[in-house]
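In: Let's see this in three dimensions:
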Amino acid sequence: MSLNLLIAEDDRSVCEMLRLFLLQEKIEPTFVYDGHEADRLMAAQPWDLVLLDWMLPGKDGIQLCKEWRAQRNAVPIILLTARTEEQDRILGLNLGADDYVTKPFSPLELMARIHAVLRRYKAPERGLATAPDLLDDREEDGLLRYKELSVDPRSREVTAGGRKLAPLTPKEFELLHLFIRNPRQVFSREQLIEQVWGYDYLGEDRTVDVHIKRLRNKISTPDRPWIATVWGVGYKLEE
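Out: Modelled structure (predicted):
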């Protein structure tokens, strides 16, 4: 498996365990041991995925995750941490992490999560870019429209009332794409996980709420949140 993998972890014993395991998978990761070096390498070259320790010296993983997402860096991020409280997991997801692995962890479980995150990033993106059934053939320009919202599946740009919105992460885009393709359907969390994350998703269904919140924050206007909550059921586009 060819994977440009950055691991930011200050526990050398964890790094050695990961190095030996990943070498068996034909993966040669790059290790850094503090947040400043992780930040430098992130800016220096593209990465396929980052394993990011929460408690790094210099800059911790939460600070780095927040800064990278503010810079619109869409690299997949898996947080590594000894914290197990639900609010910690929600904080990490709110700041843009794609998954969360608590220590101690099994290398096999971590590898499964790496594969799952990469599939969620890469396979759906290829589908959105090339599958003709995802384009609204009623629109000559290939755009999908719902009221003032306009989505371009090829460039992945979204506009609202003619105003270009901030770039969406892959999962945010796929959620909005799904809603606009099915404007009157209410989706449960389980349905959204199956449609957007895939049947092999290993995380929690609360991640749907986190991504919906971030999507709302990016596309909402003062008089229209666009994504409506149907209490006890799920989510849908606002009528």
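
In: alpha carbons only for contacts and neighbour counts from here, please
Out: Will do.

In: And the residue nearest the centre of the protein?
Out: residue 98 (4.4 Å; Cα atoms, centre = their mean).

In: what separates whichever helix or strand residue 78 is part of from the chain centre, distance-wise?
Out: Take DSSP states H and E as the rule and residue 78 turns out to sit in strand 77-81. Here strand 77-81 shows a centroid-to-chain-centroid distance of 12 Å under the convention Cα atoms, centre = their mean, to the nearest Å.

In: Run through who's touching that strand.
Out: By Cα atoms under 8 Å, 6 or more residues apart in numbering, the list of residues contacting strand 77-81 from outside reads 49-55, 61, 65, 92, 96-103, 114.

In: run the last query once more with 10 Å
Out: When contacts are defined by Cα atoms under 10 Å, 6 or more residues apart in numbering, strand 77-81 is touched by residues 6-9, 48-56, 61-62, 65, 88-89, 92-93, 96-105, 110, 113-114, 117.

In: any idea which helix or strand comes after it?
Out: In the C-terminal direction, the helix or strand that comes right after strand 77-81 (DSSP H and E) is helix 86-94.

In: before we go on, could you also do this sequence so I can check it against the first one:
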Amino acid sequence: MIREQSKANILLVEDEENLHDALKLNLELEGYEITSAYDGNEALKAIKDEYFDLIILDVMLPHVDGITVTETIRIQNNEVPILILSAKNSSADRVLGLKKGADDYMVKPFNLEELLLRVDKLILKNKKLLDKETIGDTYEFGNNKIDFKAQVATTWNNHVIELSKKEVMLLKLLIENRNEVVPREKILQSVWGYNVFPTTRTIDNFILNFRKYFEKDSRNPVFFHSVRGVGYKYSE
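Out: Here you go, the predicted model:
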């Protein structure tokens, strides 16, 4: 079934080329966007650079094995769903994979239809967790008022500002995740619609504008914060 919704992004980490190509083809036929990695180091680099909805991860990988990759991802507080594929069938191996942070574990050879069902379930479950309670058409904070529908804001000193579509999208994303750091990869994917962007300066400029609009002292912001090396946060 080809998916109508926005495509989920999957990192496929498998060093056996024939299996990798077969999985990639079948996942793309389901409507997913696939990024390929063939060893543990490639996987960790991709995870650092991009936002993924799911990682499909082989255990026996060159350089860094799948269990270590899983452990490294979880140490970095990245909660991306991980589906481990392994030729190791013992309960001890399954327990180890799940204990290190995998969400699911499938043994090779596996049934393709079952794999696709599990992929779908993991992505849907993760999406529900990420979908915060949406805010309404208007939002007020610190004597500022934003009308998302009209793309207009009235600031604390009664200035009326027209907002661009991207400004509205970014404000909504930050406010819906209030008091939590939103990773820059997530912002780029949600607001700009693709994974890799050459610089985060674009987001920095938006945050600087928000401080000019909404903060009484833009050099000592109360609401809009940059968290170096991680992302951005709206605080109340």
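
In: Buried subset of the contacts of strand 77-81 of the first structure as a PyMOL selection?
Out: Applying 16 or more other Cα atoms under 10 Å to the contacts of strand 77-81 of the first structure leaves a buried subset, and the PyMOL line that selects it is:
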select buried, resi 6+7+8+9+49+50+51+52+53+54+55+56+61+62+65+89+92+93+96+97+98+99+100+101+102+110+113+114+117
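
In: In strands only, show me the contacts of strand 77-81 of the first structure.
Out: Cross-referencing the contacts of strand 77-81 of the first structure with the strands (criterion: DSSP state E) gives 6-8, 49-53, 99-102 as the overlap.

In: re earlier: quick one: map the residue nearest to the centre of the first structure onto the second structure.
Out: Under the alignment by TM-score structural alignment, residue 98 of the first structure pairs with residue 103 in the second structure.

In: residues near the nearest residue to its match once chain neighbours are set aside, how many?
Out: Excluding the flanking residues, the one nearest residue 103 of the second structure by Cα to Cα, 6 or more residues apart in numbering is residue 82, at 5.4 Å. For residue 82 of the second structure, the tally of surrounding residues (other Cα atoms under 10 Å) stands at 25.

In: Counterpart of residue 82 of the second structure over in the first structure?
Out: Under TM-score structural alignment, residue 82 of the second structure pairs with residue 77 in the first structure.

In: how near is its match to residue 111 of the first structure?
Out: Residue 77 of the first structure sits 13 Å away from residue 111 of the first structure when distances are taken as Cα to Cα, to the nearest Å.

In: joint contacts of these two?
Out: Taking Cα under 10 Å, 6+ apart as the contact rule, residue 77 of the first structure and residue 111 both touch residue 117.

In: about what we covered before: measure the match of residue 82 of the second structure to residue 10 of the first structure for me?
Out: With distances taken as Cα to Cα, residue 77 of the first structure is found 17 Å from residue 10 of the first structure.

In: can you give me the strands for the second structure?
Out: Assignment of strands within the second structure using DSSP E yields the ranges 9-13, 33-37, 54-58, 82-86, 104-107, 138-141, 144-147, 152-154, 160-162, 182-183, 224-227, 231-234.

In: which residues of the first structure does the first one align to?
Out: Strand 9-13 of the second structure corresponds to residues 4-8 in the first structure, going by TM-score structural alignment.

In: Now do the same for residue 173 of the first structure: its match in the second structure.
Out: Mapped onto the second structure by TM-score structural alignment, residue 173 of the first structure lines up with nothing.

In: ok, residue 173 of the first structure touching residue 155?
Out: No. Shown here, residue 173 of the first structure and residue 155 do not form a contact pair, counting by Cα atoms under 10 Å, at 11.0 Å.

In: Give me the contacts around the helix ranked longest in the second structure.
Out: As far as residue count goes, and with DSSP state H defining each element, the longest helix of the second structure is helix 112-130. Helix 112-130 of the second structure is touched from outside by 8-10, 22-23, 26-27, 30, 32, 52-56, 79-83, 85, 103-106, 177, with contacts defined as Cα under 10 Å, 6+ apart.

In: Mind doing that once more with 7 Å?
Out: Counting by Cα atoms under 7 Å, 6 or more residues apart in numbering, helix 112-130 of the second structure makes contact with 53-54, 81, all of which sit outside it.

In: Could you save the residues you listed as a markdown table and add columns showing distance to residue 232 of the second structure?
Out: Converted to a markdown table, these look like this (distance: Cα to Cα, whole Å):
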| residue | distance to residue 232 of the second structure |
| --- | --- |
| 53 | 20 |
| 54 | 22 |
| 81 | 22 |
